[in-house]
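Asks: Sequence and predicted model, in that order:
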Amino acid sequence: MLWILLFFVAHWYLSLFSQTFFLHRYAAHRSFTMSKGWERFFYVFTWITQGSSYLSPRAYGIMHRIHHAFTDTEHDPHSPAYDKNLFAMMWRTKKIFQDILNDRTPVEDRFKKNIPEWRSFDRFASSGFSRLLWIAAYTALYVFLAPSLWWLILVPLHAVMGPLHGVIINWYAHKYGHVNFETDNTSKNLFRIDWLMFGEGYHNNHHVHPSRPNFASAPGEFDPCYPIIKGLHKLKVIRPVAAA
């Protein structure tokens, strides 16, 4: 049972790291730069860690920029103000994301500037074959290692891990929590110390300072992703372009 719990926790945080570090802070906001080689490395790393819920960095980056430009309006890809419940929001977000991914909707040039792009890999990682392969792997792991088949109820959470992280922020962090900064939108901070969402829970801070690599702002706040960013900078993997 311990190994199963460790696997779930590892998948939760590794998937979350890929989303906040690579898709969010890099692809959407360019809080730092990296070489094309490292960019391709993190593409593959994101596919491995997000698995069946892989999100294209290109499509994610574009959609998230649209979210910041039109927060809490009818043009926001995900706003609790325009959906009856979180499932309706998730479905609408999925449709918009798929339309961007497959070039079925026009996108303003300002949202595409410096967006990472690896079309051939996105097609593979986003394919039904890839997603089903990952779900089969999760299922097999639980069948062979879990102490009972009841643990299979966790497989759906593994299958939608990326969107699950997104809806926690896009729904709950626009409805509940506290604010450090007064804004013209509903963004809120979910936690004082954000161990659960790896810094993503500081959503109010982020909407005020979107390009900062450190999402923590107030005394007592701690963004667990930021020390990793500083470490990768020291290792010359990335080059920050925004002040911390």
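Replies: Ah, there it is. Numbering: from 1, shown residues only.

Asks: only C-alpha atoms for contact and neighbour calcs from this point on.
Replies: Fine.

Asks: Please enumerate the helices of this structure.
Replies: Listed in chain order, the helices of the chain (DSSP state H) span 2-17, 36-50, 57-69, 86-101, 119-125, 128-145, 155-159, 161-167, 203-208, 225-234.

Asks: Mind listing what's buried along the fifth one?
Replies: Translated: helix 119-125. Buried residues in helix 119-125, counted by 16 or more other C-alpha atoms under 10 Å: 122, 125.

Asks: Find the residue closest to Phe42 in space, skipping its chain neighbours.
Replies: Phe22 (6.9 Å; C-alpha to C-alpha, 6 or more residues apart in numbering).

Asks: Centroid-nearest residue for the chain?
Replies: Gln19 (3.2 Å; C-alpha atoms, centre = their mean).

Asks: follow-up on the earlier one: mind checking which of the helices of the chain is nearest Gly177?
Replies: Among the helices of the chain, helix 203-208 comes nearest to Gly177, with 9.3 Å by C-alpha to C-alpha.

Asks: Alongside the first one, take a look at this:
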Amino acid sequence: MSCKPVSLKAKIVLQLLVWVPLLATAFAIYSLWGRFITSKDLIILVVGYTLCALGITVGYHRMLTHKGFEAPDWIRGFFLICGSMAFQGPALNWAATHIQHHANSDEDEDPHSPVKSFFHAHVGWILDDFRPDVQRYAGPLLKDKLVVFISNTFVLWALLSLVIPYLIGGWYGLLWGGAVRMFLNHHVTWAVNSVCHTYGNREFVTTDQSRNNLLIGLLAMGEGWHNNHHAFPRSANHGMHWWQIDPSAYIIGGLEKLGLIKSVVRISEERRAKRRVSADVAEERDVLPGVILETGAAAAVMAGTMAEVVTQAAAQHPPL
């Protein structure tokens, strides 16, 4: 079974996580009428947003799910805890959902695709009655004691992300560094699923509707270069050109230069050239979503996709 039912308790919690940050953010904006945001509140918001965003992009996504680099436990733990503080679910569940997304991107089995609707891709999927089965999609991660521990203690880390801004800035610290930060982290991440499968350009041939989007690229620490990512899922760099700003890749590169991480996956120009979309194919793709008519393009994407799948499978199941 690819999915498991969501309990009533979990449904209530998910509803609260969607609506409470939204209402709190509306109140925060309203409160600006009589009280400008203080420098302390702004710092709490920016620092909290940045750490939680990097926890998702570097930790949950590029490190844990796609194995874009190897890191010691203290670095892995740091990023996974920061990811937990983003209130996007335990690391194991996040990885399982994302792996299912890549396995069925923009198809019926995709947990969050605009094929069903833009709203569904953005937030509607969170309120679905089913969730991907962790055992099926992220089984190897269940053998990782650190990942399992941080996933099992997710609630602790998530609540800590609310306690810290309250201790630093009181109720307004909690409002801006807790609720507003959570709202921004959520909707920017969700925009990768919705906006970046609907609006933007395509540099590489893929079997889905992934797009590169500059605005989301900036807001989501480089995750908006989504067509690049779907073409080369294991790449630690989502920005493939100097002008494609990718803060997550800069952090990874900095840690590598310091000798703190290793085995960083990068894609050669030769491999990129083989997957590039011609102008004709790109235009055709926009007119006929989900269809690639040119045999050469279809062969290229199938070969490239199979190579990525085999590479990731080998990384998750190393030889004895």
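Replies: Received, thanks. The structure presented is a predicted model; accordingly, all values stated were derived computationally and were not measured.

Asks: residues near the equivalent of the residue nearest to Phe42 of structure 1 over in structure 2, how many?
Replies: Aligned counterpart of Phe22 of structure 1 in structure 2: Gly59 (TM-score structural alignment). Using other C-alpha atoms under 10 Å, Gly59 of structure 2 has 27 other residues around it.

Asks: what does the one 5 residues further on give?
Replies: Burial of Leu64 of structure 2, expressed as a neighbour count using other C-alpha under 10 Å, amounts to 23.

Asks: Contacts only, for it.
Replies: Contacts here follow C-alpha atoms under 8 Å, 6 or more residues apart in numbering; on that basis Leu64 of structure 2 touches Ala95.

Asks: can you check Lys262 of structure 2 too?
Replies: Lys262 of structure 2 touches 69-71, 256, counting by C-alpha under 8 Å, 6+ apart.

Asks: quick one: contacts of stretch 14-23 of structure 2?
Replies: Counting by C-alpha under 8 Å, 6+ apart, residues outside stretch 14-23 of structure 2 touching it are 87, 123, 126-127, 179-180, 182-183.

Asks: Let's see if you can find the most crowded of those residues.
Replies: Met182 leads those on contacts (other C-alpha under 10 Å) with 30 neighbours.

Asks: just checking, that one touches Phe87?
Replies: Yes - contact criterion C-alpha atoms under 8 Å: Met182 of structure 2 and Phe87 qualify, at 7.1 Å.

Asks: what do those two both touch?
Replies: Contacts common to Met182 of structure 2 and Phe87, judged by C-alpha under 8 Å, 6+ apart, are absent.

Asks: nearest to Lys112 of structure 1, of the helices of structure 1?
Replies: Comparing the helices of structure 1 under C-alpha to C-alpha, the one sitting nearest is helix 57-69, at 6.2 Å.

Asks: The closest one aligns to what range in structure 2?
Replies: Under TM-score structural alignment, the match for helix 57-69 of structure 1 is residues 91-103.

Asks: Now that stretch: buried residues?
Replies: Here stretch 91-103 of structure 2 shows 91-102 as buried, counting by 16+ other C-alpha under 10 Å.

Asks: same thing with stretch 169-176 of structure 1?
Replies: 169-175.

Asks: what residues does that stretch touch?
Replies: 78-80, 86, 186-190, 200-201, 203.
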